[in-house]
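Chemist: Following is a predicted model, sequence given first.
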Amino acid sequence: MSLFVKQIIHNAERISIYSVEDIFAREALAYRELCPVFEDLQIEAGIPENERFKMVKKQECTKDVIILKNVCKKGYKTYYRMDVVSPKFAELAIKELARFHGLSLVLEKQRPKYFDEVFKCLKQPFIFGEAWNDFVGNVSKSSIKLLDDDKREKYGDKIMNIVHKYEDYISDTKHFSTLCHGDYKNCNIMVKEKNGACFEVLPIDFQILHYGCPINDLIYFIFTGTDQAFRKEHMENLKDLYYETLKNFVSNFGVRLTEVISKGEFDELFKSKLDFGLMINCFYVPFMFSAENDVPDVTEPLGDISFKTDERFGIRFREVVDDFIEWGYL
């Protein structure tokens, strides 16, 4: 049997904006608890196997090691982190995300005490404070420098004001809330292809698992893996696909999504949180575009971290800023 092993390094230098032990424990929880519970819920509801949310099966999960089946041996792979996703891949990934969030809604409704004790208590994992502010300020300012002079002068401060709302967005549980993946991007979604076309996806890497607003996951996926042309043509359709998939999926379990959030409320919430996509492009997406020969060292003081980004990031970032100017957020 081919296996994939993740092992925590306890003597690693502390990363000041999150706990290594905490995020490792979150991923272990996902494979140890969430995977079998989600599978049981879907079997009990009679969901056909090809319509179920799927996770990689664990062989062993402890506080020190996670051992998973190596699904690469079954033909799965990941796409390159800097690539713009294809419409087909985006549709598959959005549907799978909707099923993940839907199962969270179902679990909370069917087993509320268990859900509250095990999952609802999972707040976002980041440590907000001086180190976080230094990190976000440093990387965001480097991103803003990639703008043309006139736009940097006109919009730089406005962008930084939006960036500083990240803590409120990621911590929000006042509105529509479920378990969230937290890092739902193309290279954290394994894919199977047939004749060069993708037909099945499998989310991985649940280290940022937390209870929060699922719309953040949706926006995160869109703004880590698309360019301006893709968003112009497909973003609205993907938003609608997410809601319809979620509504239809939870109906199999007797849950009426419209009693949780109506389509109109969902659209308004999506619009109010859309600038989450600008935030992550300022300080997170640059890491996805780090040059192959200049991998950032996140154990060094993050307020001083410096690394080269591929030229494609500059293009992508300028397009994102242009979108938010056009949409009236800047």
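Modeler: Okay, I see it.
Chemist: okay, CA-based contacts and neighbour counts for the rest of this
Modeler: Noted.
Chemist: Just give the nearest non-adjacent residue to V250, would you?
Modeler: G102 (5.6 Å; CA to CA, 6 or more residues apart in numbering).
Chemist: Let me see the ranges of the helices in the stretch 51-200 of the chain.
Modeler: 87-110, 112-115, 130-144, 149-163, 166-171 (DSSP state H, counting those that start in this stretch).
Chemist: I meant the stretch 201-330 of the chain, not that one.
Modeler: Using DSSP H, counting those that start in this stretch, helices in the stretch 201-330 of the chain cover 214-225, 228-251, 257-260, 263-273, 276-283, 285-288, 311-326.
Chemist: Out of those, flag the one nearest Y114.
Modeler: helix 228-251 (19.0 Å; CA to CA).
Chemist: Give me the packing partners of the closest one, helices and strands only.
Modeler: helix 87-110, helix 214-225, helix 257-260, helix 311-326 (3 or more CA pairs under 8 Å, 6 or more residues apart in numbering; DSSP states H and E).
Chemist: contacts for the second one?
Modeler: Spelled out, it's helix 214-225. With contact meaning CA atoms under 8 Å, 6 or more residues apart in numbering, helix 214-225 is reached by 81-85, 94, 97, 101, 169-170, 176-186, 231, 235, 239, 269-270, 273-274, 276-278, 280-281, 285.
Chemist: do you know which of the helices and strands packed on helix 228-251 lies nearest E13?
Modeler: Once those are compared by CA to CA, helix 214-225 is nearest, at 27.9 Å.
Chemist: need the helices and strands packed on helix 228-251 in CSV with distance to D64 and mean neighbour count, can you?
Modeler: Converted to CSV, those look like this (distance: least, CA to CA, whole Å; neighbours: other CA atoms under 10 Å):
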stretch, distance to D64, mean neighbour count
helix 87-110, 26, 21
helix 214-225, 27, 24
helix 257-260, 38, 13
helix 311-326, 35, 17
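Chemist: picking up where we left off before, show me which of the contacts of helix 214-225 are buried.
Modeler: By neighbour count, with 16 or more other CA atoms under 10 Å, these hold 81-82, 84-85, 94, 97, 101, 170, 177-186, 231, 235, 239, 269-270, 274, 276-278, 280-281, 285 as buried.
Chemist: and the comparison structure, right after this:
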Amino acid sequence: MGENVEAPIVLRDDLVQIINGVFKDENVESASMEVSEASGKGDNYLGKLYRVKASGKHGKSISIIVKCALDAKLIRDNFPVEILYQREIHAYSKMLPILYSLQNECHLPNKEKFYFAKYYDSITEIEKETLFIGDLAVEGYKMYNRQKPFDRQHLELVVKNLARFHATSFVLKQKNPTLFDQFSQKVGRKMEYGDNIGMFMEIAKKKCFDTIESAEIRQRVEANLEDFMGKFDGYLDYKTAEPYNAICHGDCWINNFLFKYEGDKVTDMKFIDWQVVRLASPITDIAYVMFSSTDEQLRSNLYTSSLDLYYNTLDKNINMMGCNTAECYPLEVFKDQIKSTMPFGLISAILLLPTVLCNAEDTLDMDIKPEDVDQSVYENLLSKKSKDRLNGVFRDMVSYGII
């Protein structure tokens, strides 16, 4: 990798060249570098993350995250890896800075802004796609334990920040519709997946019935799940929510939020991983969080209040940025979209919870061949913890009148 690298991990020469350029720009020249893996098994599925730390001559230090796309043919055959990395690079280099600048132009107080990691550079060459961003761990941010459901303070902080992000999107649409349209053309506008994922969805649909403890709940789920699964693409199609769609994060699973703490109190959060940022109903992000990152007990206390918190925060921020929420995203539209789109949370839970809650050594092998995808793949992921959480989702879907 170079004579100034003091680690057993060897990075490609093109990565080293950009890394050294970043260090030079940050005035950390002639640095000694330390390279380590920045993610464990089950933390990230379509990339390899490295942490590169450097110390300069005068005591200045820097740490960056290098996110490299996987080049395995089986993965690229089943996921649009090239598109996803192009999308994330666009998000970090163009879209997010513009949205952040809009918050500044509208004189939004710092405590009301949404934040993200610093962008340094990228490589777009096919099969070498790479993103270079700031290491949020240096600022004290860290992942939540994915096997634990959110508590009140984590959920409320995520809900507020989703509202702040969506609000900025709505304001951009109203104040600069041409620029919004340009951005919306470069984010996801429908669901993208290969045959492998489609087969996994079918198997998950069939096997999830086995986890349902209540005969009454099972009957309700069976009567509706086929319809919901059939609408899966529609939930993520931008046309479904027209004209009240927004730029959404799109992948609101628990590992894509990093939190900062003071003692036991969580004080801040930042979003990461913008590969599936999309134009859709804001409810898709809310449903994703609500039914994949919380449990039945927390929802029993906070489901309704979290929806109120989201809309009140959205309303406040849209108004503070000089626009009218009744025009951007009327309350009656919000309520209608909850009814029509919240079932997306059920599908998200069925597909995601077994993987989120399993141990690292049991995570899904992304290199699995389509012909090897069978019922055992989903069964092997179903721990008692995931079955319990899924039953809570099924019960809540019924009790909240979603199904």
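Modeler: Now that the structure is in, tell me what you want to look at. Small disclaimer: the values here were computed from a predicted structure and weren't measured.
Chemist: Superposed, what's their TM-score?
Modeler: The TM-score (TM-score structural alignment, normalised by the length of structure 1) is 0.92; 330 aligned residues with a CA RMSD of 2.1 Å.
Chemist: With distance to M1 of structure 1 as extra columns, can I get the helices of the stretch 51-200 of structure 1 in JSON lines?
Modeler: Formatted as JSON lines, the helices of the stretch 51-200 of structure 1 follow (distance: least, CA to CA, whole Å):
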{"stretch": "helix 87-110", "distance to M1 of structure 1": "27"}
{"stretch": "helix 112-115", "distance to M1 of structure 1": "33"}
{"stretch": "helix 130-144", "distance to M1 of structure 1": "42"}
{"stretch": "helix 149-163", "distance to M1 of structure 1": "46"}
{"stretch": "helix 166-171", "distance to M1 of structure 1": "39"}
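Chemist: and the helices and strands packed on helix 228-251 of structure 1 as JSON lines, adding distance to Q124 of structure 1?
Modeler: Putting these into JSON lines (distance: least, CA to CA, whole Å) gives the following:
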{"stretch": "helix 87-110", "distance to Q124 of structure 1": "16"}
{"stretch": "helix 214-225", "distance to Q124 of structure 1": "12"}
{"stretch": "helix 257-260", "distance to Q124 of structure 1": "22"}
{"stretch": "helix 311-326", "distance to Q124 of structure 1": "25"}
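Chemist: now for the helices of the stretch 201-330 of structure 1, which one comes closest to G303 of structure 1?
Modeler: helix 276-283 (11.8 Å).
Chemist: Tell me the residue in structure 2 aligned with A93 of structure 1.
Modeler: Under the alignment (TM-score structural alignment), A93 of structure 1 pairs with V158 in structure 2.
Chemist: which non-adjacent residue is nearest its match?
Modeler: That would be M269: by CA to CA, 6+ apart, it lies 7.4 Å from V158 of structure 2.
Chemist: hang on, isn't that neighbour packed against F259?
Modeler: Yes. At 4.3 Å, M269 of structure 2 counts as touching F259 under the criterion of CA atoms under 8 Å.
Chemist: so what's in contact with those two at the same time?
Modeler: With CA under 8 Å, 6+ apart, M269 of structure 2 and F259 have common neighbours Y141.
Chemist: mind checking what I280 of structure 1 lines up with in structure 2?
Modeler: That one, I280 of structure 1, aligns with S348 by TM-score structural alignment.
Chemist: ok, so what distance separates the nearest residue to G345 of structure 2 once chain neighbours are set aside from K335 of structure 2?
Modeler: Distance criterion CA to CA, 6+ apart; nearest residue to G345 of structure 2, sequence neighbours excluded, is A287 at 4.4 Å. According to CA to CA, to the nearest Å, A287 of structure 2 and K335 of structure 2 sit 13 Å apart.
Chemist: same check, this time on N312 of structure 2
Modeler: Counting by CA to CA, the gap from N312 of structure 2 to K335 of structure 2 is 13 Å.
Chemist: Run through the residues that contact the aligned residue in structure 2 for L107 of structure 1.
Modeler: Taking TM-score structural alignment, L107 of structure 1 has L172 as its aligned residue in structure 2. By CA under 8 Å, 6+ apart, the contact list for L172 of structure 2 reads 99, 102, 179-180.
Chemist: How about N138 of structure 1?
Modeler: 302-305.
Chemist: Now which residue in structure 1 aligns to M143 of structure 2?
Modeler: M143 of structure 2 maps onto T78 in structure 1, by TM-score structural alignment.
Chemist: Structure 2: which residue goes with K54 of structure 1?
Modeler: Under TM-score structural alignment, K54 of structure 1 pairs with Y115 in structure 2.
Chemist: Was I right to think that match contacts F271?
Modeler: Yes. With contact defined as CA under 8 Å, Y115 of structure 2 reaches F271; the gap is 7.1 Å.
Chemist: What count of nearby residues applies to F334 of structure 2?
Modeler: 17 (other CA atoms under 10 Å).
Chemist: what does it align to in structure 1?
Modeler: So F334 of structure 2 corresponds to F266, using TM-score structural alignment.
Chemist: Now do the residue located most distally from the centre of structure 1 against R26 of structure 1, distance only.
Modeler: In structure 1, counting by CA atoms, centre = their mean, D150 sits farthest out from the average C-alpha position, at 32.1 Å. Applying CA to CA, the value for D150 of structure 1 to R26 of structure 1 is 44 Å.
Chemist: Sounds good, over and out.
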